[in-house]
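[1] curious how this folds, go ahead:
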Amino acid sequence: MPADLAVIGLGPYGLPLAKAAVAAGIPTLGYRTGPDSGSLSPAELRRMVSGGFRQATSPTELGRVRTAVICPPTPRGEDGGLDLSQMETAARTLAAMLRPHTTVILESPVPPGTTENVLRPLLEESSGLRAGRDFHLAYSPSRVDPGNRDFTPANTPKVIGGLTPACTESAAAFYGRLTDKVVRARGLREAETVQVLETNFRHVNIALVNEMAVLCHDLGIDLWDVIRCAETKPFGFEAFRPGPGVGGHAVPQDLTGPAGRTLRMVELAQQVNSQMPRYVIQRSATLLNEHGKSVRGARILLLGVTYKPDVADQQSTPAQEVATRLLELGACISFHDPHVASWSVLDRPVPRADALYEAVAEADLTILLQQHRTYDLQGLSVKAQLLLDTRGAAPTGAAHRL
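    Predicted structure coming up:
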């Protein structure tokens, strides 16, 4: 069966898109661009294959589709900006096979101007085709929320911005097969900047509530009760909750383009959020000290080491830094996570607690870093000698909250 769609990059952005396309009845070709972090269970793969999915065995297959979506990850590089190398490699691979009338869409997070100033020349140079005349070129910010059961690709609006109005309409026609609502941006840069705003909105608001957590603890104020009350306001407020740090694939951008314009709010938010793992260590040491124990030699159990509840993804999880600092202070750490079979820190395997309740009872301190649905926090808090809840998920009074 010929494919209508090629998804180039089967990582955190491409794999959900491929699943959504197959669910919508679109024959889909998946092309890996390298060590993509997305994975499919054998059962998921069988379901997708039966629905019209197949993985490409050669780049030549990319020249036989009507729509190609480029979506490799763009992690933070050594200079602090986004590393576009995987996106550029994917573009060169596609360009060599690009045919006239193909619609090419970029979904990877990128600085504004990237689609036109980086992707477009790569596609045109190798293909000999011209964007906007021989093929359509557009950008659409990825709106993936792993583990969210309420919002799926079908009911999440898709923003589209094209090089030309015809490019926008071609991309909109494709995404109209996946979602109930398509929103047309004025152009490529506007669509790219939607992604920047959405990502930074999350990080800035998490930073605000993280600062509030530290302040409220110092003042003896129950921040979680404050949030509970504040979120009853029907306008002008959206509830965010503190935590041990911010993980995930969406990297906050304080450099918004070639001019290197710095967003000071985002820069400050990054500083605040990056301090939260250290604050968790500080609170842990204080709790142990109050109970006559030292971090050195203490048995500390970490619950939930993924960056998000109910998913296996560990991208930029704050659990890594928390564990690293505990080891450096001489603690004896172990972990439990229903989605992670094995875990390493500082190139050393961390013991996994298979008997959860026994491990909680034996630990001098248990730190909840991620609130997976399977955790019975009422029951765990009864067993724990000390429980530090960094997510505010345990019943009131059952644990020490961040």
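[2] make it CA atoms for all contacts and neighbour counts henceforth
    Will do.
[3] distance of R261 from P100?
    Between R261 and P100 the computed distance is 37 Å (Cα to Cα, to the nearest Å).
[4] and these two? which has more neighbours close in?
    P100 (16 against 10; other Cα atoms under 10 Å).
[5] helix or strand for that one, just tell me which one.
    Per DSSP states H and E: P100 is located in neither a helix nor a strand.
[6] just R241 next, same as before
    Here R241 is assigned to no helix or strand, by DSSP H and E.
[7] what residues does G113 make contact with?
    L188, R189, E192, G257, P258 (Cα atoms under 8 Å, 6 or more residues apart in numbering).
[8] 10 Å - rerun?
    G113 makes contact with L119, L188, R189, E190, E192, T193, T256, G257, P258, according to Cα atoms under 10 Å, 6 or more residues apart in numbering.
[9] filter the residues you listed down to the buried ones.
    Buried residues within these, counting neighbours by 16 or more other Cα atoms under 10 Å: L119, L188, R189, E190, E192, T193, T256.
[10] for the comparison step, fold the sequence that follows:
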Amino acid sequence: MPTIKSISEDLIQKLEGKTATVGVVGLGYVGLPLAVEKAKAGFSVIGFDVQEDKVRMVNEGNNYIGDVIQEDLESLVKENKLRATADYTFIRDVDAVAICVPTPLDIYKQPNMNYVESSVRAIAQYVTAGTLIVLESTTYPGTTEELIKPIIEEKGFIIGQDVFLAYSPERIDPGNKEFNTKNTPKVVGGVTKTCTKVAAAMYRTVLDGDVHEVSSPAVAEMEKLLENTFRNINIALANEMAILCHKMDIDVWEVIDAAATKPYGFMPFYPGPGLGGHCIPIDPWYLTWKAREYGYHTKLIEIAGEINDSMPDFVVQRCSEILNNKKKALKGSKILILGVAYKKDIDDYRESPVLPILNRLTKTGADWKVADPFVSEFKLYGELIETVQVTEEVLKEVDLVVLATNHSEFDYELINNYASCLLDTRNTDFVFQKLNYFKL
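    As a prediction, the model looks like this:
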């Protein structure tokens, strides 16, 4: 009968020798780049997703994620290093599997763990002894041991002996030209020391970044929330400073630039129209929800969330002030919003602050259009909206242009020449001179 040591060492040997077959559950912004990197590292990779369109596109070698290079995906599929399926019976064929499914909030800002739980139950149905399971989805501390571990154990496995379970948070920053899945350091925490050792071995064979081992999944889960809560709170401070500086007629951007000259004790964060993406606006709420279990109220985190959530209202307020100075009401005014993606030079508009801005403008009776070179259409509360091109005619016919996302592909010279009025929420580098220019 194989010993605990021999099972784990056999798996580590497979991983280090790249003879293991690895699986990735969830082929979205996190899962597909990870699957590609694992295949590029020499592993045979099976991607799992319940969305048949994603499965079909991967198997056809058609990329749909900005951080994945089309040529890489196409060649890996042709070489049979990467394939996708919606059939979880193929979990039997994998030696290691990473779970990269969404962990959204419900309407009460509580974690919705349905995707994680259903994925784990599907995996547990077909998993075999000697398999590594790693959760990468951002979640609250305790998820791996309180939710996943019991489901695996229900099937008769002993965690750390015949199945190895760990948590390693994704650190994807869409559009980042310097850091990506391949070179970003990885944090790994296993349910047992052996679990940590096995999981770390897998990531060290795939990634160029350091692999930092921690004592438990809960530490790894908490550190991911600390990363994004840190950013959330500091952005909230910058946003609150922007509101105050506007009232005091002070340029907040100049204030931040001045403060950033201090070589210690200060890190610049910048205001904007609100938070977007699937991490920073959401992750801190996992922590506030979990804290209630321990009778603790995370006051600072919740206040920061309220400030950031209020920024779309502040943007609409600024639009109203600017139009009022032109003797126009917000109702009936024509407004062009530049950008719906939540950050520069990407096509991801998940949780974009532009969506609530548009919703508020609709309620005021404003007539708006959206232009975004990276997004041809988007859903606004269930309705599909097509974006427009930025042309001389479009710019001339609107009363106000709002720069919500400072994409590099926007023709700022054209905007400068033909727009009458611009509200810049991003402090873009272009020097606007021929129009009425306002900052957030």
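[11] hang on, the earlier thing: which among the contacts of G113 of structure 1 gets closest to L17 of structure 1?
    E192 (17.8 Å; Cα to Cα).
[12] residues contacting T102 of structure 1?
    G63, R64, V65, R66, T67, A68, A131, D134, F135, H136, L137, S170.
[13] name the SS class of the closest residue to P284 of structure 2 other than its chain neighbours, please.
    Distances taken as Cα to Cα, 6 or more residues apart in numbering put T229 closest to P284 of structure 2, at 5.2 Å, once the chain neighbours are dropped. Here T229 of structure 2 is recorded as helix under DSSP: H, G, I helix; E, B strand; the rest coil.
[14] any idea how far the aligned partner of T229 of structure 2 in structure 1 lies from E358 of structure 1?
    The alignment partner of T229 of structure 2 in structure 1, by TM-score structural alignment, is N200. Going from N200 of structure 1 to E358 of structure 1 by Cα to Cα gives 41 Å.
[15] relative to R360 of structure 2, how far out is V45 of structure 2?
    V45 of structure 2 is 45 Å from R360 of structure 2, by Cα to Cα.
[16] try E16 of structure 2
    54 Å.
[17] same thing with V163 of structure 2?
    The value you get for V163 of structure 2 to R360 of structure 2, if Cα to Cα is used, is 50 Å.
[18] neighbour count winner among the two?
    Ranked by neighbour count (other Cα under 10 Å), V163 of structure 2 and R360 place V163 first, with 23 against 16.
[19] which element is the residue most central in space within structure 2 on?
    The centre of structure 2 sits closest to H278, judged by Cα atoms, centre = their mean, with a distance of 3.8 Å. Applying DSSP H and E as the criterion places H278 of structure 2 outside every helix and strand.
[20] dump the residue contacts of the alignment partner in structure 1 of it.
    Superposed on structure 1 with TM-score structural alignment, H278 of structure 2 falls opposite H249. Taking Cα under 10 Å, 6+ apart, we find H249 of structure 1 in contact with 12-13, 73-76, 109, 307, 313-317.
[21] check V65 of structure 1 too.
    Residues near V65 of structure 1 by Cα under 10 Å, 6+ apart: 2-6, 27-29, 98-99, 101-103.
[22] I figured Y31 of structure 1 hits A3, correct?
    No - applying Cα atoms under 10 Å as the test, Y31 of structure 1 and A3 come out as separate, 12.0 Å apart.
[23] give me the more crowded residue out of these two.
    Counted by other Cα under 10 Å, Y31 of structure 1 and A3 do not tie: Y31 has more neighbours, with 23 against 19.
[24] gap between the equivalent of the more buried one over in structure 2 and G17 of structure 2?
    Under the alignment defined by TM-score structural alignment, Y31 of structure 1 is paired with F48 of structure 2. Taking Cα to Cα as the measure, F48 of structure 2 falls 23 Å from G17 of structure 2.
[25] before we move on, the earlier item: what is the burial count for the closest residue in space to the match of Y31 of structure 1 that isn't next to it in sequence?
    Distance criterion Cα to Cα, 6+ apart; nearest residue to F48 of structure 2, sequence neighbours excluded, is V25 at 4.6 Å. A count of nearby residues for V25 of structure 2, using other Cα under 10 Å, gives 29.
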